[in-house]
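Chemist: take a look and give me a structure for this.
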Amino acid sequence: MVYVTRSEDAGERLDRVLARAWPQESRSRLKALITDGHLTIDGTVKDSVSVKVRAGQTMLLEIPPAEPAIPEAETIALDVLYEDDDLLVINKPAGMVVHPAAGNESGTLVNALLAHCGDSLSGIGGVKRPGIVHRLDKDTSGAMVVAKNDMAHRALSRLFAEDKENIERTYVAIVWGVPSPAEGKIAGNIGRSPRNRKKMAVLTTGGKPALTYYKVIENRPDSLASVVKCRLATGRTHQIRVHMAHIGHSLVCDPVYSKSRPVRHLSPSSQAVLANFGKQALHAQTLGFAHPRTGEFISFKAPLPDDLIAIYMALNLSLSFI
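Modeler: Alright, predicted model coming up:
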């Protein structure tokens, strides 16, 4: 950032001038930047905030990129489906954030992985995302793979980014209504909704290409809800939730993309289960891929969590697909 001092700045202390020049920065932040040598005046580094300035001086303040906070290891139980020296496959619970972010600095999958794997994750995939190859939404449960070394991370990241046809990723979802046809595909670019920037949407222009294959595997006789198996050909944010809502069959209990549905004819206990669920009825059931070291195709199935099983039971849907 550059600022040329004016006549009204002459004789003022440096810290006061900078506070007026860059009001978006706190005084303590400016002082720290100056004392760390990030300010030059007419090409000379200044590290004292008390110097007096003259009119016509050119100030250059460099703002270094923010250092990511280093996640701390936390002993959090993980449901491990498979583990070897190269990778780890887990059944992520709903409610767990994958990696730390503002407001979620602890209790994340990364915190748990650091405790589970120890130093083997150091530097793999970056400070804040060690070992993470792909992710699931906070409130989506199911199978995830994590790399434990550089070789596995590079291979799996490339596979998930460039070779999705050779990845088996199937999800089971409960949706309102019954999609027609019962089997098909949903194609539509996904990006930020122009009406609500906190939501994703299918866009006519812009966004990123997205393709979801779906198949109805069971439905209620009254067509209130159905079980749909989805296979991803791409991996966009909220892809299944957005695509199913786009064709008029949003996920049951989805707090973002689902409109409330009348369920008065269900029993009071079933209504209570639905009312208290508070997240999308979606589970990443199957995950398969080529092992980065052996090349062998391996596949894993993540059991449904108890609270999601309760949703199936509340809607009188069977669990025949398990």
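Chemist: rest of the way, CA atoms for contacts and neighbours
Modeler: Fine.
Chemist: residues in contact with the most centrally placed residue in the chain?
Modeler: Taking Cα atoms, centre = their mean, the centroid of the chain lies closest to Asp137, which sits 5.3 Å from it. Shown in contact with Asp137 (Cα atoms under 8 Å, 6 or more residues apart in numbering): Val97, Val98, His238.
Chemist: secondary structure, neighbour count and distance to Lys148 added to those residues, as TSV?
Modeler: Formatted as TSV, the contacts of Asp137 follow (DSSP: H, G, I helix; E, B strand; the rest coil; neighbours: other Cα atoms under 10 Å; distance: Cα to Cα, whole Å):
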residue	secondary structure	neighbour count	distance to Lys148
Val97	coil	23	19
Val98	coil	22	16
His238	coil	17	26
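Chemist: isn't Pro209 right next to Ala201, touching?
Modeler: No: at 11.8 Å, Pro209 does not count as touching Ala201 under the criterion of Cα atoms under 8 Å.
Chemist: pull up the overlap in contacts between those two.
Modeler: Listed contacts common to Pro209 and Ala201 are Ile190; contacts here mean Cα under 8 Å, 6+ apart.
Chemist: okay, these two: which has more neighbours?
Modeler: Remark: of Pro209 and Ala201, Ala201 carries more neighbours, 25 against 16, as counted by other Cα atoms under 10 Å.
Chemist: ok, the more buried one - contacts?
Modeler: Ala201 touches Ile190, Gly191, Arg192, Ser193, Val242, His246, counting by Cα under 8 Å, 6+ apart.
Chemist: select only the buried ones of those residues in ChimeraX?
Modeler: In ChimeraX syntax, the buried subset of these is picked out as below (16 or more other Cα atoms under 10 Å):
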select :190,191,192,242
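Chemist: the residue nearest to the centre of the chain and Lys198, how far apart?
Modeler: 14 Å (Cα to Cα, to the nearest Å).
Chemist: next one: Val133
Modeler: 24 Å.
Chemist: neighbour-wise, which of these two wins?
Modeler: Val133 (21 against 9).
Chemist: I'd say that one and Arg158 touch.
Modeler: No: counting by Cα under 8 Å, Arg158 is not a contact partner of Val133; they are 9.1 Å apart.
Chemist: isn't Ser258 up against Ala245?
Modeler: Yes: with contact defined as Cα under 8 Å, Ser258 reaches Ala245; the gap is 7.1 Å.
Chemist: overlap in contacts, those two.
Modeler: Contact criterion Cα under 8 Å, 6+ apart; residues bridging Ser258 and Ala245 by contacting each: Leu251.
Chemist: and for His134, the neighbour number?
Modeler: The tally of other residues near His134 (other Cα under 10 Å) stands at 14.
Chemist: structure for this one too, so we can compare:
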Amino acid sequence: MAEEIDLQEQDDRELFEHYRFEADKGQALLRLDKFLMNRVENTSRNRIQNAIDAQTVFVNGNLVKASYKIKPFDVVTLVLAEPPRDTEVYPEDIPLDIRYEDDDLLIVNKQAGMVVHPGYNNYTGTLVNALSFHFSKLPTLPGNIGRPGLVHRIDKDTSGLLVIAKTEWAMTVLAKQFYDHTINRKYTALVWGDVLEDGTVTGYIGRSLKDRRVMDVYEEPEKGKWAVTHYRVIERFGYVTLVECSLETGRTHQIRAHMKSIGHPLFSDELYGGKKILKGTTFTKYKQFVANCFQIMPRQALHAQHLGFMHPRTKQMVDFDVSLPSDFQGVIDKWRSYSSMPEQ
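Modeler: Alright, predicted model coming up:
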């Protein structure tokens, strides 16, 4: 039973709301800790339970236990004594792999595992923290305070190229190109299954109703944002296929959600169901082979390999490419070798 301690009575503790979730009308009864696990990124069940025990989680304004069952339209809030720090940036001396730089912009090759900008549970060690150290002043887009230089992003465990604006002018021109979908972005991805032909995936991408960490593809416009991904086959390995994905739009987890929607989730993508054997044999040798691949590349097989755009100052088209990182190349080499062997 919820303890009758209303948020209004907590004013003297100066609590600040960090998260707020409202359960959908179709929400099945679900323990509070499991409900939050599905919605708060980069956390653990133990951390969620500690927050509940510390009385920083409220349901409909009341303190509850971890075993409380969430029902439709419940409002869950996570409050802490300090204000959210999403807009604070702390410079850190983190090495950057800069592939190009001039007075207006720089091209960075982001390593897998690096978060692009600070957010809840990721206040340090991000690309923005590194940029703030190496560059004393970078511009910020309206509504993106705390993300200096950024005009786009890629996921934490996706490697590859990002363009960073060094001036207000460059940021304005680059942001317009992203808005107009004139930026040329190509990703290399290893996906499950034998992709028979090149194609295009479309649909409205929005948050999953079952797991807020995941994006789903919908047919209804009101459920998400329109997204278009073109893909072409680079090389086939039987049970997996190496593809190139070109983006017309840049939605959250676009390639990951789109490829899963057509039955080809990214290899080793745990969040989208790709970190288990989806194609292949039942032989122990094959299972061990795939396990070894997962060990080499424990993150989704996605790399932002090409970036092309009109330079803000010269008005000339510029193109940048970066080779695959060692983990990705290592997995490709293993699959190429495996697929060339006699039938397993």
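Chemist: returning to that earlier point: which of the contacts of Ala201 of the first structure fall in strands?
Modeler: Secondary structure from DSSP state E places Ile190, Gly191, Arg192 of the contacts of Ala201 of the first structure in strands.
Chemist: any idea how far Phe16 of the second structure is from Gln8 of the second structure?
Modeler: The gap separating Gln8 of the second structure from Phe16 of the second structure is 12 Å, by Cα to Cα.
Chemist: so the two - more neighbours on which side?
Modeler: Using other Cα under 10 Å, the more surrounded residue of Gln8 of the second structure and Phe16 is Phe16, with 16 against 8.
Chemist: you'd agree that one is up against Arg85?
Modeler: No: with contacts counted by Cα under 8 Å, Phe16 of the second structure stays clear of Arg85, the gap being 10.8 Å.
Chemist: residue contacts, the aligned residue in the second structure for Leu156 of the first structure?
Modeler: Leu156 of the first structure maps onto Leu174 in the second structure, with residues paired by TM-score structural alignment. The contact partners of Leu174 of the second structure, by Cα under 8 Å, 6+ apart, come to Val151, Ala165, Pro312.
Chemist: confirm that Leu174 of the second structure sits in a helix.
Modeler: Yes: counting by DSSP: H, G, I helix; E, B strand; the rest coil, Leu174 of the second structure is part of a helix.
Chemist: just the ones in strands from the contacts of Leu174 of the second structure, please.
Modeler: Taking DSSP E as the definition of strands, the contacts of Leu174 of the second structure contribute Ala165.
Chemist: save the contacts of Leu174 of the second structure as JSON lines, and put in distance to Glu22 of the second structure too.
Modeler: Below are these laid out as JSON lines (distance: Cα to Cα, whole Å):
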{"residue": "Val151", "distance to Glu22 of the second structure": "30"}
{"residue": "Ala165", "distance to Glu22 of the second structure": "36"}
{"residue": "Pro312", "distance to Glu22 of the second structure": "42"}
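Chemist: ok, so of the contacts of Leu174 of the second structure, who is nearest Gln300 of the second structure?
Modeler: Lowest distance from Gln300 of the second structure to the contacts of Leu174 of the second structure (Cα to Cα) belongs to Val151, with 23.0 Å.
Chemist: what's the spacing between that closest one and Thr229 of the second structure?
Modeler: From Val151 of the second structure to Thr229 of the second structure the distance is 20 Å (Cα to Cα).
Chemist: again, but for Asp102 of the second structure
Modeler: 31 Å.
Chemist: which one's more surrounded, these two?
Modeler: Between Asp102 of the second structure and Thr229, counted using other Cα under 10 Å, the more crowded position is Thr229 (20 against 8).
Chemist: so what's the more buried one up against?
Modeler: Thr200, Val201, Thr202, Cys245, Ser246, Leu247, Glu248, Thr249, Gln254, Ile255, His258.
Chemist: just give me the neighbour total for the counterpart of Arg147 of the second structure in the first structure.
Modeler: Counting by TM-score structural alignment, Arg147 of the second structure corresponds to Arg129 in the first structure. When neighbours are defined as other Cα under 10 Å, Arg129 of the first structure has 19 of them.
Chemist: tell me the SS of Arg129 of the first structure?
Modeler: Going by three-state DSSP: Arg129 of the first structure is coil.
Chemist: I'd like the distance between it and Gly103 of the first structure.
Modeler: 16 Å.
Chemist: Gly188 of the first structure too?
Modeler: Gly188 of the first structure sits 32 Å away from Gly103 of the first structure, going by Cα to Cα.
Chemist: which of those two has more residues huddled nearby?
Modeler: Taking other Cα under 10 Å, Gly188 of the first structure and Gly103 do not tie; Gly188 has more neighbours (21 against 6).
Chemist: surely that one meets Val202?
Modeler: Yes: shown here, Gly188 of the first structure and Val202 form a contact pair, counting by Cα under 8 Å, at 5.7 Å.
Chemist: identify the contacts common to the two.
Modeler: Listed contacts common to Gly188 of the first structure and Val202 are His243; contacts here mean Cα under 8 Å, 6+ apart.
Chemist: which one of the contacts of Asp137 of the first structure is nearest to Thr44 of the first structure?
Modeler: When the contacts of Asp137 of the first structure are compared for distance to Thr44 of the first structure (Cα to Cα), Val98 wins out at 44.7 Å.
Chemist: how about Asn321 of the second structure, what's its partner in the first structure?
Modeler: For residue 321 of the second structure the amino acid is Asp, not Asn. In the first structure, Asp321 of the second structure lands on Lys301 (TM-score structural alignment).
Chemist: picking that back up, give the PyMOL command for selecting the buried subset of the contacts of Thr229 of the second structure.
Modeler: Restricted to buried positions by 16+ other Cα under 10 Å, the PyMOL selection for the contacts of Thr229 of the second structure reads:
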select buried, resi 201+202+245+246+247+248+249+254+255+258
